[in-house]
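Novice: Please find the sequence and the predicted model below.
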Amino acid sequence: MSGPVLVEDHDDHVVLRLNRPEVRNAIDQATVDALHAACADLERSPRVAVITGADGVFAAGADIAQLRERRRADALAGINSGIFDRIRRLPMPTIALVDGYALGGGAELAYACDFRIGTPRVRIGNPEAGLGILAAAGATWRLRELVGEPLAKEILLTGRVLDAEEAHRVGLLNEVVEPRDLEAAGQRWAERITTQAPLAVRLAKSVFHAPREAHPFVDDLAQAVLFETQDKHDRMTAFLERKKDK
C-alpha cells in the first residue's frame, strides 16, 4: 500500500499510519489532506482512532522544505492547526502511538490526541524557535494544559526535547512500552475504551472539552440524554444482577 497515511480498519478501531518513512514521516500538505479525509470518515462513522508512524518514527515534524516556502497567507490558513484541532474534536477518543521522534508538528499531533503511549526511544518537543518560527499548531496552549506552564515554556522557548522517562513522569505519555509491544498496547487501550458505553464516551469527551462557563449546564444536559438510553438501563440492570448474585 502507498500514500502519506495508511488507513487500517479493525473491528473496534481504525489505525492511521503516517507513511513517509524516507523523511521520518514529516507532515506535508498531502499528509494533512489525507488526515482530513480520514477525519471525515470518523465523523460519519465514529470509532476510536489510533495514530502512529511507519518505521519506528512517529513524525519528525512538519515538512521543512514546504514550511520554508510558506508565507503569511499560509500561516493564516491554519494548515496544521486546522487538522490537529479537527483530530482533537473527533467524536471518539484518539490514541497516539509514539515511537522515536515526535518533534515540532509531530509533537503537536500527539498533543492533540486524547492519549499518548510511547516507547523508551521517544524524543518529544518543539524546536520551532530555533528555526525562526513558533509552535503554532496547538503547542503554545495544549502543552501548558498537559504539563504545566513552567515546563511548557522551557520546551517552547529553549527547544528542550524530553525523553520517554521524563515525558511519562510529567504525564505527557500515559504509558511507556517496548517498541515490539506498541501496537498491542494501542489495541489494548482501544479495547478498554470500546467496552464502555459508546455514547457515554462520546458525550464525556465533549463535556470534558467544553469551556468552563458552560458547566454545569452541559454536564446535566449530557446526563439527561444518557439517562434516556436503553444502553444505560441495560448496563445498570446487569450491574445490579451481578451484585445480587454475589
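Specialist: Received the coordinates, thanks. Here the structure is a predicted model, which is why all the values come from computation and not from measurement. Residues are numbered from 1 along each chain as shown.
Novice: Only C-alpha atoms from now on, for both contacts and neighbour counts.
Specialist: Noted.
Novice: residues in contact with the closest residue to residue 19 other than its chain neighbours?
Specialist: Using C-alpha to C-alpha, 6 or more residues apart in numbering and skipping the chain neighbours, the partner closest in space to residue 19 is residue 4 (4.7 Å). Neighbouring residues of residue 4 by C-alpha atoms under 8 Å, 6 or more residues apart in numbering: 18-20, 30-31, 34.
Novice: Likewise for residue 125?
Specialist: Taking C-alpha under 8 Å, 6+ apart as the contact definition, residue 125 lies against 102-104, 107, 155-156, 159-162.
Novice: Which pair in those has the greatest spatial separation?
Specialist: Using C-alpha to C-alpha, the two most remote members of the contacts of residue 125 are 102 and 156, lying 14.0 Å apart.
Novice: The two: who's more crowded?
Specialist: In terms of neighbours (other C-alpha atoms under 10 Å), residue 102 is the more surrounded of residue 102 and residue 156; the figures are 29 against 23.
Novice: next, the one to line up against it:
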Amino acid sequence: MSAPVLVEEHADRVVLRLNRPEVRNAIDLATVEALHEACRMLEKEPRIALIIGAGGTFAAGADIGELRERRRDDALAGINSGLFGRIQRLPMPTIALIDGFALGGGAELAYACDFRIGTPEARIGNPEPGLGILAAAGASWRLKELIGEPLAKEVLLAGRILTADEARDTHLLSDVVPADQLEDAGHRLADRIAAQAPLAVRLTKAAFHAPREAHPLIDDLAQAVLFETQEKDERMTAFLERRAKKEHP
C-alpha cells in the first residue's frame, strides 16, 4: 500500500503530496496521522511547507466512509480540527497548491495554510450541511476571516462552491496559474519567503497570529530577540553598503 502522504525534503522547504488519487485524496485517519508526522518534523526543523494533491485534485473532503461511522466522542476528539490547527501553528509559512476540488476537509486544510495558489480548475467549498453535519475543522471561523462574512455564509450555509476566479477575486487564492505550472508557482513563492531572514519570518508569523490583547508586547519581545541576532547586523550592513555604492559609485 502506498503512503497516504509523500514527503519530499529540501534544504529550506518540504513538499507534502496527498497521495490517495483513487479517492480524490479524501482525508482519512491514515492521512491525518501522516500529516501529524510531517508536522512533528516541521516543528523540530522549521521549513516552508508546500501541500499539493496527486492526480489533479487537492482533496475532495474527508473520507465519507470513515466519517459516517464517527460518533460524539470522535467529534469531541477534534480529529481534523486538531490537525489543521497544528498546521496553522507551524513555525514557517505553509502554501496550499490547489488543483481541482478542495471541498469539506480539503478546503479546511487549505484555509489553515498561510497561502493558497490554484489552477483554473480549482473549486473550493464546504458542502457539509448537505451531508447532515457542519464544517467543524476551522471553516466556521477561518473562512469568515479570509473572505468576509456574507460570502462565507453562502459557502457554509447555502453550499456555494467558489470557482478559481471567484476565490482569486476575494483573495482566498493569491494567484491562479495553469495546472502544469502550479508546483513551480508554489516554489517561486517559497523562494521569496526563503530569501527573508528565517527567524524574522517565524517571529512575524507568530506575532501575526497572536491574539489582539497580546500586542504590542509580543511585537516588542520578538523585535528584542531579532535585534540581538547576527543576521540582523549582517543584512543591515549589506543594505547600507549597497546603498553607499549606489550613491557613490
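Specialist: Yes, it's here. This structure is a prediction, so every number in the text was calculated from the model and none was measured.
Novice: Let me see the TM-score of these two.
Specialist: Overall, the chain-to-chain superposition scores 0.99 on the TM-score scale (TM-score structural alignment, normalised by the length of structure 1); 246 aligned residues with a C-alpha RMSD of 0.7 Å.
Novice: Residue 158 of structure 2 versus residue 130 of structure 2, what's the distance?
Specialist: As for residue 130 of structure 2, its distance to residue 158 of structure 2 is 9 Å (criterion: C-alpha to C-alpha, to the nearest Å).
Novice: so who does residue 21 of structure 1 touch?
Specialist: Counting by C-alpha under 8 Å, 6+ apart, residue 21 of structure 1 has contacts 54-55, 57.
Novice: doesn't residue 49 of structure 2 fall inside a strand?
Specialist: Yes: assessed by DSSP: H, G, I helix; E, B strand; the rest coil, residue 49 of structure 2 belongs to a strand.
Novice: so what's it up against?
Specialist: 13-16, 92-95.
Novice: Please tell me I have it right and residue 122 of structure 2 contacts residue 163.
Specialist: Yes: using C-alpha atoms under 8 Å, residue 122 of structure 2 makes contact with residue 163 at a distance of 6.3 Å.
Novice: Have a look at these two and say which one is more surrounded.
Specialist: residue 122 (25 against 19).
Novice: which residues touch the more buried one?
Specialist: 98-102, 163-164.
Novice: Tabulate these (JSON lines), appending distance to residue 185 of structure 2.
Specialist: Converted to JSON lines, the contacts of residue 122 of structure 2 look like this (distance: C-alpha to C-alpha, whole Å):
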{"residue": "98", "distance to residue 185 of structure 2": "11"}
{"residue": "99", "distance to residue 185 of structure 2": "12"}
{"residue": "100", "distance to residue 185 of structure 2": "16"}
{"residue": "101", "distance to residue 185 of structure 2": "18"}
{"residue": "102", "distance to residue 185 of structure 2": "18"}
{"residue": "163", "distance to residue 185 of structure 2": "19"}
{"residue": "164", "distance to residue 185 of structure 2": "15"}
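Novice: Next, count neighbours for the residue lying closest to residue 113 of structure 2 once chain neighbours are set aside.
Specialist: Leaving aside its chain neighbours, residue 113 of structure 2 sits nearest to residue 94 (5.1 Å; criterion: C-alpha to C-alpha, 6+ apart). Applying other C-alpha under 10 Å, we find 26 residues neighbouring residue 94 of structure 2.
Novice: For residue 94 of structure 2, which residues are in contact?
Specialist: Taking C-alpha under 8 Å, 6+ apart as the criterion, residue 94 of structure 2 is in contact with 48-51, 87-88, 113-115.
Novice: how about the residue nearest to the spatial centre of structure 2, what does it touch?
Specialist: Centroid check for structure 2 by C-alpha atoms, centre = their mean gives residue 113 as the closest residue, at 1.5 Å. Counting by C-alpha under 8 Å, 6+ apart, residue 113 of structure 2 makes contact with 87-88, 93-96.
Novice: Just give me the closest of those to residue 188 of structure 2.
Specialist: The closest of the contacts of residue 113 of structure 2, once distances to residue 188 of structure 2 are taken by C-alpha to C-alpha, is residue 95, at 11.0 Å.
Novice: once aligned to structure 1, how far is the strand or helix carrying that closest one on average?
Specialist: Assigned by DSSP states H and E, residue 95 of structure 2 falls within strand 94-98. Overlaying structure 1 shows strand 94-98 of structure 2 at a mean distance of 0.3 Å from the equivalent residues (mean C-alpha distance after the TM-score superposition for structure 1).
Novice: tell me how far that strand is from the chain's mean position?
Specialist: Offset of strand 94-98 of structure 2 from its chain centre (C-alpha atoms, centre = their mean, to the nearest Å): 5 Å.
Novice: Find the residue closest to residue 36 of structure 2 in space, skipping its chain neighbours.
Specialist: Leaving out its chain neighbours, the residue that sits closest to residue 36 of structure 2 by C-alpha to C-alpha, 6+ apart is residue 83, at 6.6 Å.
Novice: If anything else comes up later, I'll come back, but that's it for now.
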